[in-house]
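# Sharing a sequence plus its predicted fold:
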Amino acid sequence: MYRYDEFDHAFVASRVAQFRDQVERRLSGEIAEEAFRPLRLMNGVYLQLHAYMLRVAIPYGTLNSRQMRMLAHIARKYDRGYGHFTTRQNIQYNWPRLKDTPDILAELASVEMHAIQTSGNCIRNVTADHFAGAAADEAADPRPYAEILRQWSSVHPEFSFLPRKFKIAVTGAPHDRAAIQVHDIGLHLKKNDKGELGFDVYVGGGQGRTPMIAKKIREFLPEEDLLSYITAVMRVYNLYGRRDNKYKARIKILVHETGVEKLSAEIETEFNALKNSELKLPEADVASIAAYFAPPSLPARAEGWTNLAAWKKADPAFARWVDQNVKPHKHPDYGMVTISLKPIGGIPGDATDAQMDLVADLAEEFAFDEIRISHEQNIILPHVALADLEPLYRALKPAGLVTANSDLITDIIACPGLDYCALANARSIPVAQAISERFGAPERQAEIGELKIKISGCINACGHHHVGHIGLLGVEKKGAELYQITLGGSADEHSSIGEIIGRGFEPEKVTDAVEVVVNTYLGLRLSKDETFLQAYRRVGPQPFKDALYGGNTAEAA
């Protein structure tokens, strides 16, 4: 993984010192909250419903054990003993005191971490496939390019005050695990017939009030042109993006209102003026950054296959965990392990200080000191020998970290909702817990198969409900909470926005409604191999509307 150079250390340290002075002035009353707000947001500090919240960047979801231990330490010393991992592969602390935030940032800086550009109208944390560098199906590791984009975008003088926040995601595999088509810019790294690397470029995706799937505007952009082309996109957006209405300020609105062809032409004109400038990526610089992401030397561990078969036969719970939470690695003797942060009845994405410390220890012992955070709010150990899966499982089990539900119905994405967020209309956490408990039996989850539920407590869609196979949106109506159901969303290479099925459901009825949807799917699927999403795309919404509303077209409208 990337290591800070002398400039990085000095830059982050100066930002900490600057913010310390700003906090002291705010606490003394020298500056008012209105003036302080943009200053704190530039350093990842929000004012939530009950307290301040600090969002810490985990660039492209990659960290090591030393950094994970620091996150645990901060949770223990400055918060309430836990942190919340988010859909941007970051971590949030919900209860820090404002006076402590400079000390937190200083401690983060000691392990090469920060909270810069985790908020504000700037380029946010660049995200990537959580299996990057390990997945058997990828063309190349996308993280070096995410790091190049991070360095280029950090406090970029031209792009620090954009019309609205801006999000970039990168994947290097044909199966998109980074949700690139629901980002402002999505980059698909691939190889051509000559073995050269380049990017398909998607622009204008996003969720929130106006969900849209991104449009592909460039086929196979050469690697050397990455920064030139992304700069061209950003300049066009910065010039034409609306600043008069924050609800129409995202680049997706610009794409929609201007049209793909016209906007692409504007971008190409700007790109042609930049392509031979200092922004052209030298091969040596790319190689230098890529060297930081060289995979660990993985010795052959052929005994793992024999041992694993015996362990699975002896312990059905372990077998379920391996089958569900361990994915194929580039090296046949290794696997990529998902440590689920979705215990049955638990809060999706939360991890205690003790759990984080344990993961750090186990990453050192079993995973070559590499840890990833997925946008699905789980922790990944990307390089684990099959021969080490059983001792890893035994170590994780007492900490409640062996829930075998990756990609299943209880692997729910959820935002903090009205329990924490001042923008929320409804609670996400209790709904996620109730659904998890209803469907938590292993046999029930196995019967249902792959099904992604995503829950947001407001239209801002931090829980990605628009692209859930089943999406739940919390809304407020006449002072009461309701949950709107969408079906058929997806965030993979065949992305789609879910369709609203009908009127919302009260909190006490929403879990029953989800069960009706699930049972309807089970009754109409052609075989056990037909997933929920496949079945929905085959039959459409009507059978689900009929089941939920009993043929009442007014309620289903």
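Received it, and whenever you're ready, just let me know what you need. Numbers count the residues shown, from 1 in each chain.

# Please make it C-alpha for all contacts and neighbour counts, starting now.
OK.

# Spell out the residue ranges of the strands in the stretch 151-300 of the chain.
Listed from the start of the chain, the stretch 151-300 of the chain has strands (DSSP state E, counting those that start in this stretch) covering 168-171, 185-191, 197-203, 215-222.

# got the buried residues for stretch 261-274?
The neighbour-count criterion (16 or more other C-alpha atoms under 10 Å) identifies Leu263, Ser264, Ile267, Glu268, Glu270, Phe271, Leu274 as the buried residues of stretch 261-274.

# before we move on, which element is Gln67 in?
Secondary-structure assignment from DSSP states H and E places Gln67 in helix 65-78.

# Could you dump the strands of the stretch 151-300 of the chain into a markdown table and include distance to Pro144 and mean neighbour count?
Shown next, in a markdown table, are the strands of the stretch 151-300 of the chain (distance: least, C-alpha to C-alpha, whole Å; neighbours: other C-alpha atoms under 10 Å):
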| stretch | distance to Pro144 | mean neighbour count |
| --- | --- | --- |
| strand 168-171 | 10 | 28 |
| strand 185-191 | 11 | 25 |
| strand 197-203 | 13 | 21 |
| strand 215-222 | 15 | 17 |
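
# Tabulate the ones you listed (CSV), appending distance to Ile104.
As requested, the strands of the stretch 151-300 of the chain are arranged in CSV below (distance: least, C-alpha to C-alpha, whole Å):
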stretch, distance to Ile104
strand 168-171, 27
strand 185-191, 31
strand 197-203, 35
strand 215-222, 40
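
# right, so of the ones you listed, which gets closest to Ala354?
Among those, strand 168-171 comes nearest to Ala354, with 30.4 Å by C-alpha to C-alpha.

# Please list the residues outside that closest one that contact it.
Contacts made with strand 168-171 from outside it, assessed by C-alpha atoms under 8 Å, 6 or more residues apart in numbering, are listed as 123-129, 132, 142-143, 145-146, 177-180, 183-189.

# what do you get for stretch 252-259?
Outside stretch 252-259, the residues touching it (C-alpha under 8 Å, 6+ apart) are Asp184, Val203, Gly204, Gly205, Gly206, Met212, Ala214, Tyr237, Tyr240, Gly241, Arg242, Leu263.

# Below is an additional structure, to be compared with the one above:
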Amino acid sequence: MAKTLTARDGLEDGPARKKPVSKKPNGQWAIDGKTPLNGNEEWKQEDDGLNVRERILSTYSKEGFDSISNHDVHGRFRWWGLYTQRKPGIDGGKTATLSDAELEDKYFMMRVRLDGGQLTTEQARVIGEISRDFGRNTADVTDRQNIQLHWIEVENVPEIWRRLEAVGLDTTEACGDVPRVILGSPVAGIAKDELFDPTPVIREIKDRYIGDPAFSNLPRKFKTAITAHPSQDVIHEINDISLVGVEHPELGLGFDLWVGGGLSTNPKFAERLGAFVTREQAPDVWAGVTSIFRDYGFRRLRNRARMKFLLADWGPEKIREVLETEYLGYKLADGPAAPTPRESGDHIGVHEQKDGNYYIGAATTVGRFSGTKLIELADLLESVGSHRLRTTVYQKFIALDIPGDKVPAVVQGLNDLGLAPMPSVFRRNTMACTGLEFCKLAIVETKNVAAEVIADLEQRLADVEDQLPEKLTLHINGCPNSCARIQTADIGLKGQIITVDGEQMPGYQVHLGGELADYTNDGAGNVGRTVRGLKVPQRDLADYVERVTRNFLAHRSSDTQPFAAWAHEADEELLK
């Protein structure tokens, strides 16, 4: 029987392990010991990030921003979902030359953690009221199912936490070198075609391990995705650990285990371990893989401190062996791969639930929303007897439990709120990160630019809208870190300062043909293609997307050829 890992199972108090000799220390606790090899590791060991909560409540909220210590404001605050946001008016060309202190404002972004993207209407209303009262009405839906508020002052954090916790919400470990929000199928428990409801697994992992000091000092962030829907709607290929629903021929329903995915400047898809995980085993398997990352992950260099680098060094066979022998104490059964999805996982439109009611997926415009609209959304759903909604990894909302005779009214109400249940191709498939507006890492603007481009393309391409594939994705990122998953988009845009005719201006490097292992490419993921010398000025973005889209329609091999497949075959001139 698997044991439950707790804080007592940390390296110092756990069983003795063999310690192979490392030629060059990488900061792997189980091999090199726990002596910090950089400044980040020093302050993380000096005081656990979870401990800053008490200082926020007792000191910083009373004495103000200037009272916050450097390692707290630029480090430990993240353990409670708080980052300083970018000071307005600093252009992207200065991002790389100014210090954090010079770039930041005395306001915070606050990330509300929504594991599985699950919300009640009461919770949505409370977030909306917090946004209205303390966040200048900002409430952006992220592509990791969270809601982000901006303009938060440290003086108001205790009251915000009080309101959130009163309805069962929190910001615990929403950022930082910890297990981040657990992605989950947004139709878990309601979809007619799901294999099973994985919500109990997500809840058990969160209840047992989130906020546990055993996992509050990881080498870097650790991302989890769990689904049992056939569309595999949680981008499992690019998470540190993923559990994907599958049916074992002898053992029944459970999960296929994936590890080591991630994008940023060194993209890598996760790999299967070939192991079948039962629903009962899943929390302990999650804890075991997370412990491997904690104990063996590379800590010396921050740019290599992710699970994907350990996977590249060890390979999936060794990851599985160490998981079974050092952390679980038993072998996992071999298992089959989950079938390739045959439908989109964004859940846009009207769909019948297993109970006879309906759920309605509706697109935001690149995640941009507001507190007052969140309150109005809660009011709309409650007016027809619904009390649940979900967020998705595609910056969308899903309204649940809609009676059949109320569907038309809810569809109209969603449209009135700027949420489109039947969006255009580009409104449906365009995503954007936070960008220059609030992010200290950003080089260019994203969300406002994306909104303008979408509106422009809806007019420019109206004559060919019926020829466009359902999935034609445009992802816009403000820097190289790929929060908007540019390497997995048909058209991915990485923000940078470019030079045109001797003039510097905001622009984008273009990635084409990125895709996840989904129904459009028969299960083979690809991080896309770059075209030599192709950089698009921000001012010409709509021109470029229209041009490459029309080239695709004119030159694809068939009406069913996906954009990504065409982009990898097309002559470079057609991609410029």
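Yes, it's here. Source: prediction; values computed, not measured.

# out of the strands of the stretch 151-300 of structure 1, which comes closest to Leu105 of structure 1?
Nearest to Leu105 of structure 1 among the strands of the stretch 151-300 of structure 1 is strand 168-171 (24.1 Å), distances taken as C-alpha to C-alpha.

# against structure 2, where does that closest one fall?
Following TM-score structural alignment, the partner segment of strand 168-171 of structure 1 in structure 2 covers residues 224-227.

# on average, how far is that stretch from the matching bit in structure 1?
On superposition with structure 1, the average gap between stretch 224-227 of structure 2 and its aligned counterparts reaches 0.6 Å (mean C-alpha distance after the TM-score superposition for structure 1).

# now the helices for the stretch 351-500 of structure 2?
Residue ranges of the helices in the stretch 351-500 of structure 2, as given by DSSP state H, counting those that start in this stretch, are 371-383, 407-416, 425-429, 447-460.

# So which bit of structure 1 is the first one matched to?
Matched against structure 1 by TM-score structural alignment, helix 371-383 of structure 2 falls on residues 353-365.

# how big is the offset of the matching stretch relative to structure 2?
After superposition onto structure 2, the mean distance of stretch 353-365 of structure 1 to its aligned counterpart is 1.8 Å, using mean C-alpha distance after the TM-score superposition for structure 1.

# Give the buried residues for that stretch.
Asp353, Ala354, Gln355, Met356, Asp357, Leu358, Val359, Ala360, Asp361, Leu362, Ala363.

# same question, stretch 501-514 of structure 1
Taking 16+ other C-alpha under 10 Å as the basis for neighbour counts, the residues of stretch 501-514 of structure 1 that come out buried are Ile501, Gly502, Gly504, Phe505, Pro507, Val510, Thr511, Asp512, Ala513, Val514.

# Equivalent analysis for stretch 284-292 of structure 1, please.
With the criterion 16+ other C-alpha under 10 Å, stretch 284-292 of structure 1 contains buried residues Ile289, Ala290.

# which non-adjacent residue is nearest the most centrally placed residue in structure 1?
Centroid check for structure 1 by C-alpha atoms, centre = their mean gives His375 as the closest residue, at 2.1 Å. Among residues not flanking His375 of structure 1 along the chain, Thr87 sits closest, at 4.1 Å (C-alpha to C-alpha, 6 or more residues apart in numbering).

# quick one: what's aligned to the one you found in structure 2?
So Thr87 of structure 1 corresponds to Asp143, using TM-score structural alignment.

# now its match: how far from Ile348 of structure 2?
Look at Asp143 of structure 2 and Ile348 of structure 2: by C-alpha to C-alpha, to the nearest Å, they are 15 Å apart.

# So if I had to pick from those two, which one is more boxed in?
Asp143 (23 against 20; other C-alpha atoms under 10 Å).

# Next, the more buried one: secondary structure please.
Remark: Asp143 of structure 2 carries the secondary structure label coil [criterion: DSSP: H, G, I helix; E, B strand; the rest coil].

# Ile202 of structure 2 now?
Assigned by three-state DSSP, the conformation of Ile202 of structure 2 is helix.

# For Gly168 of structure 2, which non-adjacent residue is closest in space?
Gln123 is the one closest to Gly168 of structure 2 (C-alpha to C-alpha, 6+ apart), at 7.8 Å.

# The one you found contacts Glu165, correct?
No: applying C-alpha atoms under 8 Å as the test, Gln123 of structure 2 and Glu165 come out as separate, 9.7 Å apart.

# that older thread, looking at the strands of the stretch 151-300 of structure 1, which is nearest to Tyr334 of structure 1?
Comparison of those against Tyr334 of structure 1 by C-alpha to C-alpha identifies strand 168-171 as nearest, at 21.3 Å.

# Could you give me the buried positions within the longest helix along structure 1?
With secondary structure taken from DSSP state H, structure 1 has its longest helix at helix 6-28. For helix 6-28 of structure 1, the buried set under the neighbour-count rule, 16+ other C-alpha under 10 Å, comprises His9, Val12, Ala13, Arg15, Val16, Phe19, Arg20, Gln22, Val23, Arg26.

# quick one: which of the buried residues of stretch 353-365 of structure 1 is nearest to Asp100 of structure 1?
Asp353 (17.9 Å).

# Glu224 of structure 1 maps to what in structure 2?
The alignment partner of Glu224 of structure 1 in structure 2, by TM-score structural alignment, is Glu280.

# Tell me which residues touch that match, please.
For Glu280 of structure 2, the set of contacting residues under the criterion of C-alpha under 8 Å, 6+ apart is empty.

# again with Ala191 of structure 2
Ala191 of structure 2 touches His229, Glu352, Gln353, Lys354, counting by C-alpha under 8 Å, 6+ apart.

# Excluding chain neighbours, what is closest to Leu417 of structure 2?
For Leu417 of structure 2, ignoring the flanking residues on the chain, the nearest one in space by C-alpha to C-alpha, 6+ apart is Lys373 at 6.5 Å.

# aligned partner of Arg394 of structure 1 in structure 2?
Alignment note: Arg394 of structure 1 maps to Gln412 in structure 2; criterion TM-score structural alignment.

# Run a quick neighbour tally on its match.
13.

# Make sure Glu34 of structure 1 is indeed in a strand.
No: secondary structure assignment (three-state DSSP) places Glu34 of structure 1 in helix, not in a strand.

# That one maps to what in structure 2?
Matched to structure 2 by TM-score structural alignment, Glu34 of structure 1 sits across from His71.

# tell me the secondary structure for the closest residue to that match other than its chain neighbours?
Sequence neighbours aside, Trp43 is the residue nearest to His71 of structure 2 in space, at 6.9 Å (criterion: C-alpha to C-alpha, 6+ apart). Recorded secondary structure, Trp43 of structure 2: helix (three-state DSSP).
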